[in-house]
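> my questions are about this predicted structure, shown below with the sequence.
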Amino acid sequence: MARGRAHNYDDQRDLILSRAAQLFAQRGYPGTSMNEVAEACGMSKPSLYHYFRDKYALLVTIAESHVEHLETVMLEVIDTQADARTRLEKLILRFVEEYAEAQHAHRVLTEDVRFLNDEDRERILDRERRVVSVFSDAIRAIRPDIDQARLGTPLAMLLFGMINWMFTWLKPDGKLNHAAMAPIVADLFFGGIPAVRMPAMQTPS
């Protein structure tokens, strides 16, 4: 008789992905063992293999799930049918918010995707390209004239450059957080330095 899934299977699987992403982000994919993942999850290694066949399967799932979620967020914003500028501004704000909630998975995606085989890497990169394409379309909707210079995608990539690497310098316990930085990114992209509005600074308690 086939073994059925436990009632908390999905929750346990999500926990494994979260802990594995944290370990990969902190130690790197090559520097993390399945023993360490199992220990971080409070389970035995054989139990871990009930959910994922190996460390590589964890890497693929973390990276692809993260991009898939970003696609979902992107579609939610596009479906609002807001005007072009509002749509792009919402995309920026939502993506910065999502990166704040999934910093470990995002670090894995940006730094460990090189360890994927060609087929898996290309599939995940295709998803990323779809996300970039929507941002490019949103930019072109605001400035249709940039099509002549083919600047839609380069501008989108510059925007992602601001967002993607924020985790490398923005400290979780610092004076600024992702919520404060999200509108700053939007202001900077839309209007440059003169358009940046100063956030309200928290006073020490």
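Alright, I've got the coordinates.

> from now on I want contacts and neighbour counts done on CA atoms only, so please keep to that.
Will do.

> find the nearest non-adjacent residue to Ala156, please.
Leaving out its chain neighbours, the residue that sits closest to Ala156 by C-alpha to C-alpha, 6 or more residues apart in numbering is Ser136, at 5.3 Å.

> center of the protein, which residue is that?
With distances taken as C-alpha atoms, centre = their mean, His106 lies nearest the centre of the chain, 4.2 Å away.

> just checking, it touches Glu68?
No. His106 lies out of contact with Glu68 (C-alpha atoms under 8 Å); the separation is 12.0 Å.

> could you check how many residues crowd around Val132?
Neighbour count for Val132, taken as other C-alpha atoms under 10 Å: 20.

> who's in contact with it?
Contacts for Val132 were tallied using C-alpha atoms under 8 Å, 6 or more residues apart in numbering; they are Thr153, Ala156, Met157.

> most neighbours, which of those?
Ala156 (21 neighbours).

> that one and Asp118, how far apart?
Distance, Ala156 to Asp118, by C-alpha to C-alpha, to the nearest Å: 25 Å.

> rewinding a little: which stretch of helix or strand covers the residue nearest to the centre of the chain?
His106 belongs to helix 103-112 when assigned by DSSP states H and E.

> now that helix: buried residues?
Across helix 103-112, burial judged by 16 or more other C-alpha atoms under 10 Å covers Gln103, His104, Ala105, His106, Arg107, Val108, Leu109, Asp112.

> from those, which is closest to Arg5?
Ala105 (25.6 Å; C-alpha to C-alpha).

> separation between the closest one and Glu119?
Here Ala105 is placed at a distance of 20 Å from Glu119 (C-alpha to C-alpha).

> next one: Asp147
Distance from Asp147 to Glu119, counting by C-alpha to C-alpha: 32 Å.

> adding another structure so you can compare the two:
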Amino acid sequence: MARTRAADYDDKRKAILDRSAALFAEMGIDRASMSAIASACGVSKALLYHYYSSKEDILFDVIHSHLEDLDETLAEADDPTLAPEARLRSLVHRTLEAYRDANDTHKVQLAGLPLLPPDKAERIKELERRIVRRYSDALLAINPELNAGRPLLKPVTMSLLGMLNWVYMWFRPGGPISREDYADLATTLILEGVKAVK
């Protein structure tokens, strides 16, 4: 008879992912064993294996759930009926808000993709492409010339995402600039620059 799923299965799985992300970020993905993950999660190895059959599965789920949450957040925030500048500003604000308290997970996303097998890596890349497309569409609405002549849409899009994806390296809560202020700053830098790109 198959074992029934506990009522708190999803909560425990989420806790395992959060603690695994913290461990991966602290000691490196390569050095984090299933024993170390179980210890960090405060569970036995046997219980950990009830949720995940391998470290690779945990790594995939850490990255996939992070990007899936971001994609869903941006889908809610992306409103093509808004003025193009307001649409972009909404995306940037929601991205930085989604990154709040997600530094460990974000570090794992950036470092962990090359460690996944091709089939799992492709699923992650598809989510990444969807997120990038959302930003590209918003930028193209601001300046349709980005795709005329020289193909500049991708470099501009990736420049903006680079500003957002690496914010965890230097941003500190309570510092001289708030998360919301930085979202406005990053958006303004791109808006003013992208209008001039030809």
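That came in fine, so what should we check first? Computed from a predicted structure; not experimentally measured.

> where does the TM-score land?
Superposed pair, TM-score by TM-score structural alignment, normalised by the length of structure 2: 0.90. Supporting alignment: 192 aligned residues with a C-alpha RMSD of 1.6 Å.

> in structure 1, which spans are helices?
Under the criterion DSSP state H, helices of structure 1 are mapped to 9-27, 34-41, 45-49, 55-78, 84-101, 103-112, 118-142, 152-164, 178-191.

> the fourth one against structure 2, how far on average?
In other words, helix 55-78 of structure 1. Comparison of helix 55-78 of structure 1 with structure 2 after fitting gives an average deviation of 1.0 Å (mean C-alpha distance after the TM-score superposition for structure 1).

> the longest one now?
Superposing on structure 2 places helix 118-142 of structure 1 at an average distance of 1.1 Å from its equivalents, by mean C-alpha distance after the TM-score superposition for structure 1.

> specify the angle between that helix and helix 84-101 in degrees.
Using axes from the mean of the first three to the mean of the last three C-alpha atoms, to 10 degrees, the inter-axis angle of helix 118-142 of structure 1 relative to helix 84-101 is 140 degrees.

> read off where helix 118-142 of structure 1 ends up in structure 2.
Against structure 2, the aligned range for helix 118-142 of structure 1 is residues 118-142 (TM-score structural alignment).

> not counting residues beside it along the chain, what's closest to the residue nearest to the centre of structure 1?
Nearest to His106 of structure 1 is Tyr99, by C-alpha to C-alpha, 6+ apart, at 6.6 Å.

> for the one you found, give its distance to Leu170 of structure 1.
From Tyr99 of structure 1 to Leu170 of structure 1 the distance is 12 Å (C-alpha to C-alpha).

> neighbour count winner among those two?
The residue with more neighbours, out of Tyr99 of structure 1 and Leu170, is Tyr99; 21 against 14, by other C-alpha under 10 Å.

> does Lys171 of structure 1 touch Asn177 like I think?
Yes. Taking C-alpha under 8 Å as the definition, Lys171 of structure 1 is a contact partner of Asn177 at 7.5 Å.

> how about stretch 116-134 of structure 1: buried residues?
Leu116, Arg121, Ile124, Leu125, Arg127, Glu128, Val131, Val132, Ser133, Val134.

> quick one: Asp181 of structure 2 from Pro173 of structure 2, how far?
If you go by C-alpha to C-alpha, the gap between Asp181 of structure 2 and Pro173 of structure 2 works out to 12 Å.

> when those two are compared, which one has more neighbours?
Between Asp181 of structure 2 and Pro173, counted using other C-alpha under 10 Å, Asp181 has the larger neighbour count: 12 against 9.

> for Glu97 of structure 2, see how far away the counterpart of Ser33 of structure 1 in structure 2 is.
Under the alignment (TM-score structural alignment), Ser33 of structure 1 maps onto Ser33 of structure 2. From Ser33 of structure 2 across to Glu97 of structure 2, the span is 31 Å (C-alpha to C-alpha).

> and Glu180 of structure 2, by the same measure?
For Glu180 of structure 2, the distance to Glu97 of structure 2 - C-alpha to C-alpha - is 8 Å.

> next: Ala15 of structure 2.
Separation of Ala15 of structure 2 from Glu97 of structure 2 (C-alpha to C-alpha) stands at 20 Å.

> these two: who's more crowded?
Each of Ala15 of structure 2 and Glu97 has its neighbours counted (other C-alpha under 10 Å); Glu97 has more, 16 against 13.

> show me what contacts the closest residue to the more buried one other than its chain neighbours?
By the measure of C-alpha to C-alpha, 6+ apart, the closest residue to Glu97 of structure 2 outside its immediate chain neighbours is Arg179, 7.6 Å from it. Listed by C-alpha under 8 Å, 6+ apart, the contact set of Arg179 of structure 2 reads Leu96, Glu97, Pro173.

> having no further points to raise, I will conclude here.
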